[in-house]
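Student: Structure, please.
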Amino acid sequence: MTIRVKLLLSYIGMILIPMIIFFPLSYLLSGFFLGDFQEGSESRQGTPQELGQDIKKLMEQRDELFAGLQFMARYEPERLTDRGFLEKADAEFKQLQSGFVVLKEDSVIYVSSFLEGVDWAAELQSGSKQRDKMNFHGREMDGHLAVNTYEFPFQDHRPGTIYLFTDTKSLFQTFKKVIPAFFLTFLIVIGLTNALLTYLISRSIIKPLYALKRATEHIKEGNLDYEVGLKRKDEIGELSAAFEEMRCRLKESIHLQLQYEENRKELISNISHDLKTPITGIKGCVEGVLDGIADTQEKQEKYMRMIYKKATEMDRLIDELFLFSKLDLKRLPFHFEQIDLVAYLTDFVEELRHDPRKQGISFYFSPGVNPSVYVLADREKLSRVMTNIVNNSVNYMQGESKEIRLGLRDSEKQVTVVIEDNGVGITSEALPHIFERFYRAEPSRQSKNGGSGLGLAIVKQIVEEHGGQVWAESKQGEGTRIFFTLPKTNGASGERI
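Tutor: Coordinates of the predicted model:
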């Protein structure tokens, strides 16, 4: 679940959960606070709106009863002197927290039992002037009784008055308690709901953020092995996955950088040694000439040939180092063109056969069933690949019978070149590393076979720049086979297949 969905659900929950919790609480609160007000009747429970409707209904019932008294006073006033009728009406008013007093002139005919305990008769019998001063209509008497009056004439034309008293104390005190209690309860429910949802949502966000923070601190201290390990399907999970990928790449980059640094140190050491050897030979030859040791034409020519040989060796080392550096930095341009690989390898093998440095080695080429196979390649770089592989094979061949065989394996989209020798072979431990930079299968620097360790690494980089792959198979004492692939092209258009 995404954080956006979680936040949306929390917003919905902050609205629905308080409402769901508040309704049961409102019933409990109404039953607790309205016990006094609803005396003599069944306790009602509900929301403030429902309570207001109940109270309004009670007021309407009271008004209906009072209207009935007014009707009797208007059309049958003598019924208001009937105590049985008045007691029956009084019982109905009492259920509505109300009572009434009936006066005939200054005489009290009836006082409701609801008004017991208050000396209303004394005040009401004090005379009309006194009653006018009390101004009963529209005010509260004794601080909690609201009064309504109705004046009418009896049949003997004597004035009569009905006073209706309603207990407002219970009503208003109940509302004074209920409304704040409802409001406070609602605020508490909202506050607790928001606090709980906020805690849960923030915990689901803050906890993984702290985990990421700890991971960054470990990385800052150089510990790139510390894993975050957050398996989540949300934005933080995506962030964690990206962070973990960054950590792995950074670890790999630093490891590779350290390896590069180690390789550079090894390169400097190896190249320094390889350069020092021919330089030392050149210095020895020059000193021999200067010291007069080469006192004949024949000796001078011998020393010159030695100087030339050592200089050529230095030039080869420097060229190889320069080429590898440009390949490593991706700064060596490639000029691809369509090449008939069968014809190209046929010419290459022919050149090897006439190379005086390859005397005593037999070269063979098996083109396969197809007379022409077209690839897109850089002639110069492909020649460097072939030369480095062949030279590597020549350097590790022993015995009288020395053979190097070249072959082609044609497939639908690529062609595989195979170069096989019958040399000493490569150990199984060394075989996976022969294409690595600066790797030497022969650890001794004094060996005549020792080189810079860049020959096959250069082969690998050039082949990969062509879009191919390179690998080797070898058995000790039987020889080595090196394979590399090149993408085929359409012979007509020159486009890659």
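Student: For the rest of this, base every contact and every neighbour count on C-alpha atoms.
Tutor: Noted.
Student: Past the helix or strand that contains residue 276, which element shows up next along the chain?
Tutor: Using DSSP states H and E, residue 276 sits within helix 235-290. Per DSSP H and E, the first helix or strand lying C-terminal to helix 235-290 is helix 297-328.
Student: Report the angle between that following helix and helix 235-290.
Tutor: If you take axes from the mean of the first three to the mean of the last three C-alpha atoms, to 10 degrees, helix 297-328 sits at 170 degrees to helix 235-290.
Student: Show me what counts as buried in helix 297-328.
Tutor: 300, 303-304, 306-307, 310-311, 313-314, 317-318, 320-321, 324, 327 (16 or more other C-alpha atoms under 10 Å).
Student: And this one, please, so the two structures can be compared:
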Amino acid sequence: DLPLYKEPPGGNGSIYPEVMNALTGVRGAVVRVTEKGELIVSVAVPVQRFRAVLGVLLLSTQAGDIDKIVHAERLAIIRVFGVAALVNVILSLLLSSTIANPLRRLSAAAIRVRRGGAKEREEIPDFSSRQDEIGNLSVALREMTTALYDRIAAIENFAADVSHELKNPLTSLRSAVETLPLARNEESKKRLMDVIQHDVRRLDRLISDISDASRLDAELARADAKKVDLEKLLGDLVEISRQIRGSKKPVLLDFVVDRKDNPRASFIVSGYELRIGQIITNLIENARSFVPEQNGRIVVRLTRSRSRCIVYVEDNGPGIQAEDIDRIFERFYTDRPEGEDFGQNSGLGLSISRQIAEAHGGTLRAENIAGKDGRISGARFVLSLPAGPHP
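Tutor: So this is what the prediction gives:
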């Protein structure tokens, strides 16, 4: 739709409309096309003096100059587009190898863990050498998976232990029930009924302790930790234990607060008062069952060592066999004193106590008290919990 460019004969420019407009004092420009399709731009400018138009200056580009400029600009745009596309491809490959592929591998591993089809533990890819978010995600997933597998293994072991422990009283109970109709006299029936009642009570204790142990982790995870004053808590527990009488043997129970290193030492810890009290109660009752019938003594001692609050529960009983010092914290392991009826304890008390201590970031261990002559004069349980700084 552009006008066709023609050269005027004799060099007369009056045939150009822009020239005629310029004679009136108006600048003008026109774009034309040659017969070869090349663009030509003509610009007419009036030559004036004191507002009088003396002439017109007409400037025209050569044929093809505009096309060359447009072509050069198009090539420049194409080159820029090509470089941008190449950069995008390189960045895509780089991001794919450094971000997408690791995330895909982590996602696939997580799916395999969820399905749980493999017999062995599924290994999460390790990108911990990367100091970025992918590396942090890899470490977090590996730790979470390890904790999950450990929890599953603990549940499986706990279920196996529970099944084993429940079978013993159930077997005894079934035998007694099957034998009861065959009893010939009242004395035999009474003995069998005593066995049945004993097994029922044992089952009741086992189920109660198993229920307590199974919900312990969930309870500690849901509850909010609070400040606990160990000095007050231990004092109250010791006072309550002193008042316990009934069928239990008489025991001299002492509570000692050791502030030799720091007279103003604070015994505040962060945790769950009920559960910490359960540890101390278990240790006191365990010591009470082992002290002698006469002159039995239990000492609960509280001290502070740097950033730890340490509770000692000592007794003057027979002590612990060397090979059983670690085994006594195993689930369902029982080593009761002579004369105590079998099945009076479930064997979960010390196991639960250590579990509570570890949930508070502490430790619970046992050791023997050696006298001056080297003989064992009792047992000592040591509970260590993280404490706040010295005042």
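Student: which among the buried residues of helix 297-328 of structure 1 gets closest to residue 346 of structure 1?
Tutor: Taking C-alpha to C-alpha as the measure, residue 320 is the one of those closest to residue 346 of structure 1, at 25.6 Å.
Student: Just give me the match in structure 2 for the closest one.
Tutor: Aligned by TM-score structural alignment, residue 320 of structure 1 pairs with residue 209 of structure 2.
Student: Please verify my assumption that its match contacts residue 348.
Tutor: Yes: between residue 209 of structure 2 and residue 348 there is a contact under C-alpha atoms under 8 Å: 6.6 Å.
Student: Any idea which residue is closest to the centre of structure 2?
Tutor: Nearest to the geometric centre of structure 2 sits residue 144, at 5.9 Å (C-alpha atoms, centre = their mean).
Student: Quick one: residues contacting residue 224 of structure 1.
Tutor: Counting by C-alpha atoms under 8 Å, 6 or more residues apart in numbering, residue 224 of structure 1 touches 218, 247-248, 250-251.
Student: Please tell me how far residue 132 of structure 2 sits from residue 140 of structure 2.
Tutor: Residue 132 of structure 2 sits 12 Å away from residue 140 of structure 2, going by C-alpha to C-alpha, to the nearest Å.
Student: who has more neighbours, these two?
Tutor: It is residue 140, of residue 132 of structure 2 and residue 140, that has more neighbours when counted by other C-alpha atoms under 10 Å, with 13 against 10.
Student: Would you mind finding the match for the more buried one in structure 1?
Tutor: Aligned partner of residue 140 of structure 2 by TM-score structural alignment: residue 245.
Student: what does residue 87 of structure 2 give?
Tutor: By TM-score structural alignment, residue 87 of structure 2 lines up with residue 197.
Student: And for residue 313 of structure 2?
Tutor: Using TM-score structural alignment, the partner of residue 313 of structure 2 in structure 1 is residue 419.
Student: same deal with residue 382 of structure 2?
Tutor: Structural alignment (TM-score structural alignment) places residue 382 of structure 2 against residue 483 in structure 1.
Student: Please, which helix or strand holds its match?
Tutor: strand 479-487.
Student: Now do that strand: which elements does it pack against?
Tutor: When contacts are defined as 3 or more C-alpha pairs under 8 Å, 6 or more residues apart in numbering; DSSP states H and E, strand 479-487 of structure 1 sits against strand 374-377, strand 414-421, helix 455-465, strand 470-475.
Student: And the contacts of it?
Tutor: Contacts of strand 479-487 of structure 1 (C-alpha under 8 Å, 6+ apart): 375-377, 389, 393, 413-426, 463, 466-474, 496-497.
Student: coming back round to it: out of the buried residues of helix 297-328 of structure 1, the closest to residue 187 of structure 1 would be?
Tutor: residue 327 (72.3 Å).
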